[in-house]
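[1] missing the sequence, but the structure's below:
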């Protein structure tokens, strides 16, 4: 079986690696154009492109695949590459481009998407983040037969994954990436043996949309309940990082613990001694445990508190604001 692959970030690279290790022939990889990254903002290839090139796989990077869109010449090059590859199926994982109808129907078995949620919950761009933020106790991987809707296709198979009370987007991402790679290999092995890929339409109930994470969401609003803020701290790790302003600095919070209410104005530091910083919230309070100052590394909150105390004024009683 000839398996085309479309994906961009590390989540997709894990799936591509699984396909290659399982022995599938991958004649073509589609991935996003190189993007500026790092302090020097140099153009950097995606994790999927790096893996593909290391394995000698042809790579195509059109900015669009819509033949009637803004970049028709690039779309035409993408179509030429797909036609030349002769793929039986196109596996899609966090590609980042909308696939037009001609792509969806081009391979013999269509396009199969590795989606990091239990569809129809959390369709869209940020299913891992939103599941943690919402307090879901479980999520999973769905292998979907793609159609022209946004994550609306019929589901071939799905497998759950528990969300632990300490899970961050980073930790859950890694487990789901491995799970997605294993599931897509299983599905394609069945297809290679001639077994039909029976798919079930998604139910109409329970649809949620996982909006893309915006930097502005990371600003901590201390008027919100402490348990909601704690989930956001974990959901926004590693990006964009929940943050607040303190003495002219933007401080990121990477780990926090929920405490009972303390009867103070939201944002007020009610405890700042013995290596503990507790901040009042709309309901309950947050005990900050791991933070990061601008340009620095993650540190225990006691190290941050010690640095502030060396500056003179005590932190207790101050009112923190969103960054």
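    Arrived safely. Small disclaimer: the values here were computed from a predicted structure and weren't measured. Residues are numbered from 1 along each chain as shown.
[2] Could you use CA atoms for every contact and neighbour count after this?
    Will do.
[3] Which secondary structure elements does the helix or strand harbouring residue 270 sit against?
    With elements taken from DSSP states H and E, the one containing residue 270 is strand 269-273. Using 3 or more C-alpha pairs under 8 Å, 6 or more residues apart in numbering; DSSP states H and E, the elements in contact with strand 269-273 are strand 276-280.
[4] Can you give me the buried ones in the strand it packs on?
    277-280 (16 or more other C-alpha atoms under 10 Å).
[5] Tell me which helix or strand comes right after it.
    Toward the C-terminal end, the helix or strand that comes next after strand 276-280 (DSSP H and E) is strand 285-292.
[6] buried sites along the lengthiest helix in the chain?
    With DSSP state H setting the assignment, residue counts place helix 169-192 as the longest helix in the chain. For helix 169-192, a neighbour-count test (16+ other C-alpha under 10 Å) marks 169-170, 172-173, 176-185, 187-188 as buried.
[7] Give me the spatial nearest neighbour of residue 304, chain neighbours excluded.
    residue 291 (7.4 Å; C-alpha to C-alpha, 6 or more residues apart in numbering).
[8] so what's that neighbour up against?
    251-255, 298-301, 304 (C-alpha atoms under 8 Å, 6 or more residues apart in numbering).
[9] what about it, distance to residue 181?
    To residue 181, residue 291 is 33 Å away according to C-alpha to C-alpha, to the nearest Å.
[10] Then residue 16?
    Noted for residue 16: a distance of 7 Å to residue 181, by C-alpha to C-alpha.
[11] now swap in residue 244 and tell me
    Distance of residue 244 to residue 181, computed by C-alpha to C-alpha: 37 Å.
[12] let's bring in a second one:
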């Protein structure tokens, strides 16, 4: 379909900035804006017979042409989905990060602190992982300026692996010193792009790789190169990646699964526990579970009591 589709996509995105549009939304706007031209194409085409079929074909072509569109116009950027979204922005990625921090009230992405309860909801509902916020401002900071840099995860988690085991199996696992729980750790970012992705990832390695499962979480991931970089880093270091759905947290996605650590790094845990009271309390709760097999649900940031049948 020779309609200079790449140019039309760029025109639509530029006209609708700063909105982020899916391939289908772009296709719909193209069909509306260039109705007369596309009506002629429908008439000449052997593959489409109406506007609905045309929009479906345009949607597919836009998705497949992403690299070509970005090559033609460097200001076209993408946010990884699902679904993938496109937007037009003439700022460099460094400037975009700076602008995001400076214009917090104008950008339709929640503040980082607003993301914590959303992640907690997702973890509990989808993975049955209890979670707790770690407030780094409560730390002693006994080592001076930057002494605790990249020490604190944003959120830590606990997963009871034995919740559906019978009593005999639980007791047997204890006798063999097999683990019946996992510890999780998370670093959260509002936006990841090629400018900050490596720094954010290595920050997560520093503050979260002590756990059985460690994840870098983002509300938005901008650009194919960013996702590719995350895949390379995760392959090398094992920290996973979660894309947080801020409108419907339970529909968030693990884009890259974490590589499980069989053993917890207790030296790193001790460093955190002696420095931060929130983490110390978290460790106490884990200890109580191993001693009693019970979980105090109201200790955690998010839990739901099952409804009666």
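    Cool, got the structure. Remember, predicted model here, so these are calculated numbers, not experimental data.
[13] Let me see the TM-score of these two.
    For these two chains in superposition, a TM-score of 0.27 is obtained (TM-score structural alignment, normalised by the length of the second structure); 148 aligned residues with a C-alpha RMSD of 6.8 Å.
[14] got a markdown table for the buried residues of strand 276-280 of the first structure, with distance to residue 162 of the first structure too?
    Listed next are the buried residues of strand 276-280 of the first structure as a markdown table, based on distance: C-alpha to C-alpha, whole Å:
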| residue | distance to residue 162 of the first structure |
| --- | --- |
| 277 | 30 |
| 278 | 29 |
| 279 | 29 |
| 280 | 30 |
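[15] Out of those residues, which is nearest to residue 76 of the first structure?
    Proximity to residue 76 of the first structure was ranked across these by C-alpha to C-alpha; first place goes to residue 279, at 55.8 Å.
[16] helices or strands up against the longest helix of the first structure?
    Helices and strands in packing contact with helix 169-192 of the first structure are listed as helix 10-21, strand 111-115, helix 127-134, strand 138-145; criterion 3+ C-alpha pairs under 8 Å, 6+ apart.
[17] 7 Å instead?
    In terms of contacts (3 or more C-alpha pairs under 7 Å, 6 or more residues apart in numbering; DSSP states H and E), helix 169-192 of the first structure is packed against helix 10-21, helix 127-134, strand 138-145.
[18] can you state the direction angle for it and helix 127-134?
    Direction vectors for helix 169-192 of the first structure and helix 127-134, defined by axes from the mean of the first three to the mean of the last three C-alpha atoms, to 10 degrees, enclose an angle of 130 degrees.
[19] burial measure for residue 35 of the first structure, as a count.
    By other C-alpha atoms under 10 Å, 11 other residues sit near residue 35 of the first structure.
[20] Confirm for me that it is in contact with residue 49.
    No: using C-alpha atoms under 7 Å as the test, residue 35 of the first structure is too far from residue 49 to be in contact (11.7 Å).
[21] Which other helices and strands does the helix or strand harbouring residue 130 of the second structure contact?
    Taking DSSP H and E as the criterion, residue 130 of the second structure maps to strand 129-133. If you count contacts as 3+ C-alpha pairs under 7 Å, 6+ apart, strand 129-133 of the second structure packs onto helix 112-127, strand 155-160.
[22] Deepest-packed of those, please.
    Between those, the one whose residues have the most neighbours on average, counting mean count of other C-alpha atoms under 10 Å, is strand 155-160 (a mean of 22).
[23] and that strand with strand 129-133, angle?
    When the same axes, to 10 degrees is applied, the directions of strand 155-160 of the second structure and strand 129-133 differ by 150 degrees.
[24] what's the next secondary structure element after strand 155-160 of the second structure?
    On the C-terminal side of strand 155-160 of the second structure, the closest following helix or strand by DSSP H and E is helix 167-175.
[25] Can you give me the buried ones in that next one?
    Within helix 167-175 of the second structure, the residues that count as buried by 16+ other C-alpha under 10 Å are residue 170.
[26] ok, for residue 213 of the second structure, nearest residue in space, not its chain neighbours?
    Once chain neighbours are set aside, the closest to residue 213 of the second structure by C-alpha to C-alpha, 6+ apart is residue 184, at 4.7 Å.
[27] helix or strand for that neighbour, which one?
    strand 181-192.
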